[in-house]
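[1] Generate a structure from the sequence data that follows.
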Amino acid sequence: MKIGVLPDTVINQIAAGEVVERPVNVVKELVENALDADARRVEIAIEGGGIKRIRITDDGCGMARHDLMLCVERHATSKIRSFDDLTQLHSMGFRGEALPSIASVSRMHITSRQPDELTGHCLHIEGGRMTEVREEGANPGTRVEIADLFYNVPARKKFLRTPQTEQNLITSLVQSFALAHPQTAFSYSVDGRAQFQFPPATIDERIRQVFGRENATALREGRSQQDDGTGFHLYLSRPDNTRSRRDSLYFFVNRRHVKDRLLGAWLQRAYRHLIPQGRHPFGALFLNIDPALVDVNVHPTKTEVRFFDIGALGRLFEQAIRQVLIEGETPFHSSPEPPAPAVPRGFPSTGGWSSSAPHRNFGGQISEPAPAILPPSHLPARHGQPASPYGETPLWESAAPSTADFQILGQFQDTFIVGIKDEELILVDQHAAMERINFEEISDLYADNRVEQQPLLFPHPIGLTPQEQLTLNTHMPQLQAMGFTIDIIDDTACLVEAPLDLPPQQAMDTIREICSRAGEEKDDQPESAQESFRQLVMKTMACHRSVKANKTLNHQQMEELLQRLFQCRQPYTCPHGRPTLISYSREQLWKQFLR
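    This is a model prediction of the structure:
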């Protein structure tokens, strides 16, 4: 077969494969064009999940007849004129690929009018071929209507999901635009029914509009900025209010919604010791940066970016995230109607039992007596001291907890300490609480180089698989520094010294668990990988040293555990991110009983 030049219609359809994968990509490109036209109001309407019809209407600057006909040509754009313009991009779009690509796989109608013109013009394109251009009455601005998306590319159409799934993707996208452009009004309708309308607002008001008033009260604000204007503005949820999915977490770079792995990794690392695995914060992360320091020309969809100075950005992010997790300030307040439950005094409330929850068997006895099980504390009273470099960043600071006025009622099912404080019912998970205590003890010992070892009477074979043995060999120096001395005797790893207060069997269980889990948290940076391993060792040691569930405690032991817990820097979660305690206000309990 001889080499030939492809016709424009085929070229545009190929380009559409990169730019237009599904209806949400069409909405994205068209709304970006509206915002670049300085629209103060954008209306989005879809039918059939965007497959049947998409209509975007704006009140922007509009286009004259000549520009209207030119806008559907490949690489025709008003955003840039030279390659150097790519380093100073302030517009959402710039490639000049979207409209011709969309037009090649749909039936497109564009109507546009400039404010100083008496009438507008309408352009019809079907499958990439212009069929009609006519003068037409119109409001100032532009209306783009896309019908029968992928009607001429059935192979592409069959890979689309259900209309409901496509609709959900578009809804999330519209919300992201609303967050990034609070000064612009957005309206959104589906199959002729209005879904939401966002009037122009401040960023705080728009956050409240998008996330809802009650969800907004769980958000904490953090800011950091350099002299050149580069800075982060974060609205992120407290670690006690998370989601099972990431779709309520938005990243913006210069108001462009992106899916950036670097920012996601930083955020995950900040929260990883504060929330359980599989849970995610929600909110919005805004980064303002000199366009010359970020490359948005990575992918045709412009959802990926590259940064030129990652180190400086990392330091800025750390400043902002510390404000979110430590200061814990919120710019939002609960709505007056309906009245919100009282804020817990000294304890972060996680809410009451759901009225739709299945019936629970609360059988079991509230018990006392037991032998002593708590190891002697190495921790002096130190609430408020800075975290050690071996520990994690402290969580948000609520009112400092204490055992003052804490009335211990007893123990429920030998697992939970039950008490009352300030008219709130408090449940404390004794294992999670002891894990937190032990973890901070251990991290402080390593930070202060106060690790003590105990020699064992005879070597204890650990019993590792070949893969676990390789992991052990890799991390042997770190384990030695943390109190574990291991010798290889007849090709078998044997424990000969262990950290003080860790019995030999617990020490061997700790090493086995560490070696089996060491590969779970991978990190490309050697320093971060070493710190992750240290954290894993300390968390595992803390777990094995802690009192278990189904262990009876007497009143004195429960009181000592609570005192030590409330001296911790981070008393509200265990090292794995699970809550150590939950509280129920009187209002929440009364509501459950319909009082």
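[2] When you work out contacts or count neighbours from here on, use the C-alpha atoms and nothing else.
    Will do.
[3] quick one, what contacts T202?
    182-183 (Cα atoms under 8 Å, 6 or more residues apart in numbering).
[4] same thing with Q209?
    F198.
[5] Doesn't A265 lie inside a helix?
    Yes: counting by DSSP: H, G, I helix; E, B strand; the rest coil, A265 is part of a helix.
[6] number of nearby residues for it?
    11 (other Cα atoms under 10 Å).
[7] so where's the longest helix in this protein?
    helix 526-545 (DSSP state H).
[8] That one: which residues count as buried?
    529, 531-545 (16 or more other Cα atoms under 10 Å).
[9] Can you tell me which of those lies closest to L589?
    For these, the residue nearest L589 by Cα to Cα is C543; the value is 32.4 Å.
[10] Isn't the closest one up against E435?
    Yes: C543 is within contact range of E435, at 5.4 Å (criterion: Cα atoms under 8 Å).
[11] Leaving out the residues flanking it, which one is nearest to L123?
    V133 (4.6 Å; Cα to Cα, 6 or more residues apart in numbering).
[12] Now tell me what touches the helix or strand hosting the one you found from outside.
    Using DSSP states H and E, V133 sits in strand 129-136. Residues outside strand 129-136 that contact it (Cα under 8 Å, 6+ apart): 9, 104, 111, 119-125.
[13] at 10 Å what do you get?
    8-9, 65, 68-69, 72, 100, 103-104, 107-113, 118-126 (Cα atoms under 10 Å, 6 or more residues apart in numbering).
[14] In strands only, show me these.
    107-113, 120-126 (DSSP state E).
[15] that older thread, buried sites along the strand holding V133?
    129, 133.
[16] Could you do stretch 272-287 as well?
    272-276, 279-287.
[17] do the same with stretch 11-19
    Result for stretch 11-19 [16+ other Cα under 10 Å]: buried residues 12-13, 15-16, 19.
[18] swap in stretch 232-244?
    Applying 16+ other Cα under 10 Å to stretch 232-244 flags 232-243 as buried.
[19] and if you look at stretch 26-45?
    Quick answer for stretch 26-45 (16+ other Cα under 10 Å): 26-37, 39-45.
[20] Start and end of it, how far apart?
    One end of stretch 26-45 sits 12 Å from the other (Cα to Cα, to the nearest Å).
[21] now the other sequence, so there's something to compare against:
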Amino acid sequence: MPAIHKLPEVLINQIAAGEVVERPASVLKELMENSLDAGSRAIEVALAQGGVKQLRITDDGCGIDKDDLALALERHATSKIASLEDLEAVGTMGFRGEALAAIASVARTKIISRATGAAHAWRVTEREREPAPAALNSGTVIEVEDLYYNTPARRKFLKSESTEFGHCDDVFRRVALARPDVGFQLAHNGRVSLRLAAGDAERRVREILGDDFMANCRRVEVDSGPLRLYGFAALPAYARANRDAQFFYVNGRFVRDKLIQHALREAYADILHGARHPAFVLFLDMDPAGVDVNVHPAKTEVRFREGRAIHQFVFHGLSRSLAVPVQSASLAQGPAAPLAPYSGPTEQARLGVEEPGLPQNLSAWQTRAEPARSEGFRPASFERPNGGASFNPATLERLAPQMPNLPAADAGSASSAPLGYAVGQIHGVYVLAQNAHGLVLVDMHAAHERILYEQLKHVLDGAPGVQRLLIPAIFNASKIELATAEEQADTLNRMGFDVAAAGPNELAVRSVPALLGRANVSELLRALLAELRDFPASEVIAARRNELLATMACHGAVRANRQLTLPEMNALLRDMEATERADQCNHGRPTWTQLSMNDLDKLFMRGQ
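    Presented below is the predicted three-dimensional model:
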């Protein structure tokens, strides 16, 4: 074995650079964050050959003193923290004192800076650490050239110029989204590709994500003590095939945290279609002492000291913002403001269902059964996949119209209801309504499906019914599953599970939630324990229950070719206005769309 020896400082820096400087985009992120920490109000970025040949960033911040310039290129040298207490409550974007040293170890680096009040600027490079006079009006200019020129093996891993520029563009937009009060400019190969003037948050989001996003999103504004969640969340109709429009910030820092991602995914789970991904720009402000940003050199990962509280706050805050009833039948009017908490359907009569297998308080809907006039779907029973509970949907198709005589459709009455009043029906599938903005088209099955689904959930909320198992279900469990079951015993009990160890490698389940009584117990519990292990607040049981209720609502909703009367159509519209998430059915498809008078005029070239 060779003798142990200390590595040269240059090699130490090059090894460390591998964690901080992955590609030109990594350099850009670190330098832009330093500019923001310096109090800059305008930041200009110029790239050449995707940032590999040159990356130049200019800001108008406070600058760097002459005596600090050379030290800025040393490892673990920073002006942002001085003690462990500072590290545990970091309020700046940078703090580790590694970025500039790492960059200087793998690229030709030059810094020109003029501190506030200084007679002139000073310059240092990665080789000439002694400051030399330079010309600059104010702020700082950092030039990084020939990235990985001295480590050719690393340079081989870089992609094409267009790919590297694409990554830089992504980083630029992420940073710009977090600071709408700062002006930004990005140029590539001498051509300006994006210029953003300082303004408000809505303008910045519109400039980066476009008008379509703003026309299909809701404003989020939730406060709870020291926690604040705000920003914009797109409706399911704007869902995308990938995650390219997901931006989440903690205290202004873009992060990718699995706890947060789980909370966001669960908030959209009830309204998102298939494998589509939601779009959002959300900001979480909290006490810096409650989040550890010193997890990874890239600073995109964080750890929360109260993970359960943060998960629940984000999940419930976003869920309530997405669940507000219909506010305006024209999404183009802008994001709707959150309403008061949902208090159930309105008191007027509505389309309803009966199901003997459900709790008795469903009778509060005051429904009256009569044979359905649809083509019908009446199998003897419906068996849930994977051993789920079964039910008889035949009775769910008995619709109960007890409709009042609502006002006839006219411009005056339409102005009092977001979805207006019905004027007719097309092929027994779509309802036509007139409102203050123009024409509303409603998919009556999808809309009724959402109404029934939310009513079923509303009735079944609260303490879960429990079904005792005649013979306990015993299955093999790993050590970590046994430990999780013991640690989360109270949580499992509140969900309706009675779980205890039956041996050194076995778990026994003696009761399960009544609604999931016919589910595969071992499969369900394994999934639940895995969720509880990774995420303090699990939504597995709610998700399984909601799958069953969604199927019940789908089969109970009014069918195609069912001819509705005008009072029935109007009752459906009123229930949509009072129902959470009424914009989408249970599968994430839209339930209605608006055609404004301008849209109709364009179809017939009126005024042209």
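[22] TM-score for this pair?
    Here the TM-score for the pair of chains, by TM-score structural alignment, normalised by the length of the first structure, is 0.71; 490 aligned residues with a Cα RMSD of 4.1 Å.
[23] re the thing from before, need the next SSE after the strand holding V133 of the first structure, C-terminal direction.
    Next along from strand 129-136 of the first structure, by DSSP H and E: strand 141-147.
[24] That following strand: how far from the chain's middle?
    34 Å (Cα atoms, centre = their mean, to the nearest Å).
[25] again, but for stretch 218-226 of the second structure
    14 Å.
[26] Name the residues of stretch 181-194 of the first structure that are buried.
    Buried residues in stretch 181-194 of the first structure (16+ other Cα under 10 Å): 181-190.
[27] Kindly reformat these as a markdown table containing secondary structure and distance to E521 of the first structure.
    A markdown table is the format used below for these (DSSP: H, G, I helix; E, B strand; the rest coil; distance: Cα to Cα, whole Å):
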| residue | secondary structure | distance to E521 of the first structure |
| --- | --- | --- |
| H181 | coil | 36 |
| P182 | coil | 38 |
| Q183 | coil | 41 |
| T184 | coil | 42 |
| A185 | strand | 43 |
| F186 | strand | 41 |
| S187 | strand | 42 |
| Y188 | strand | 41 |
| S189 | strand | 43 |
| V190 | strand | 42 |
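[28] quick one: which of those residues is nearest L219 of the first structure?
    Distances from L219 of the first structure to those, taken by Cα to Cα, are shortest for P182, at 17.5 Å.
[29] aligned partner of that closest one in the second structure?
    Alignment note: P182 of the first structure maps to P180 in the second structure; criterion TM-score structural alignment.
[30] right, and that match touches A201 too?
    Yes: if you go by Cα atoms under 10 Å, P180 of the second structure and A201 touch, sitting 5.5 Å apart.
[31] For the residue nearest to V144 of the first structure when sequence neighbours are not counted, grab the count of nearby residues.
    Distance criterion Cα to Cα, 6+ apart; nearest residue to V144 of the first structure, sequence neighbours excluded, is I110 at 4.5 Å. A count of neighbours around I110 of the first structure, defined by other Cα under 10 Å, yields 21.
[32] need the contact list for I110 of the first structure.
    Per Cα under 10 Å, 6+ apart, neighbours of I110 of the first structure: 55-57, 68-69, 72, 121-125, 133, 142-146.
[33] V5 of the first structure: neighbouring residues, count only.
    6.
[34] Double-check that it belongs to a helix.
    No: applying three-state DSSP, one finds V5 of the first structure to be coil, outside a helix.
[35] That one -> the second structure?
    Checking TM-score structural alignment: V5 of the first structure goes with K6.
[36] Ok, A103 of the first structure next?
    By TM-score structural alignment, A103 of the first structure lines up with A104.
[37] how close does the closest residue to R22 of the first structure other than its chain neighbours get to G50 of the first structure?
    Leaving out its chain neighbours, the residue that sits closest to R22 of the first structure by Cα to Cα, 6+ apart is L160, at 6.7 Å. Counting by Cα to Cα, the separation of L160 of the first structure from G50 of the first structure is 11 Å.
[38] what about whichever residue in the second structure pairs up with Y572 of the first structure, how many neighbours?
    The equivalent of Y572 of the first structure in the second structure is D583 (alignment by TM-score structural alignment). Burial of D583 of the second structure is recorded as 29 neighbouring residues (other Cα under 10 Å).
[39] ok, L160 and G50 of the first structure, which is more surrounded?
    G50 (26 against 15).
[40] What residue in the second structure is paired with the more buried one?
    In the second structure, G50 of the first structure lands on G51 (TM-score structural alignment).
[41] quick one, what contacts that match?
    23-25, 27-28, 144-147, 161-162, 164-165, 167-168, 188-189.
[42] filter those residues to the buried ones?
    Using 16+ other Cα under 10 Å, the buried ones in the contacts of G51 of the second structure are 23-25, 27-28, 144-147, 164-165, 167-168, 188.
[43] So which of those residues belong to helices?
    24-25, 27-28, 164-165, 167-168.
[44] after the longest helix of the first structure, next one along is what?
    Next element after helix 526-545 of the first structure (DSSP H and E): helix 555-565.
[45] so after that following helix, what's the next helix or strand?
    Following helix 555-565 of the first structure toward the C-terminus (DSSP H and E): strand 581-585.
[46] Show me how far that next one is from its chain's centre.
    Taking mean C-alpha positions (Cα atoms, centre = their mean), strand 581-585 of the first structure and its chain are 25 Å apart.
[47] now swap in stretch 218-230 of the second structure and tell me
    The answer for stretch 218-230 of the second structure is 14 Å, by Cα atoms, centre = their mean.
[48] Now do that stretch: distance from first to last residue.
    Where stretch 218-230 of the second structure begins and where it ends lie 11 Å apart, using Cα to Cα.
[49] And for stretch 75-89 of the second structure?
    21 Å.
[50] so is the residue nearest to T77 of the first structure when sequence neighbours are not counted in a helix, a strand, or just coil?
    Excluding the flanking residues, the one nearest T77 of the first structure by Cα to Cα, 6+ apart is G96, at 4.8 Å. With three-state DSSP as the basis, G96 of the first structure sits in coil.
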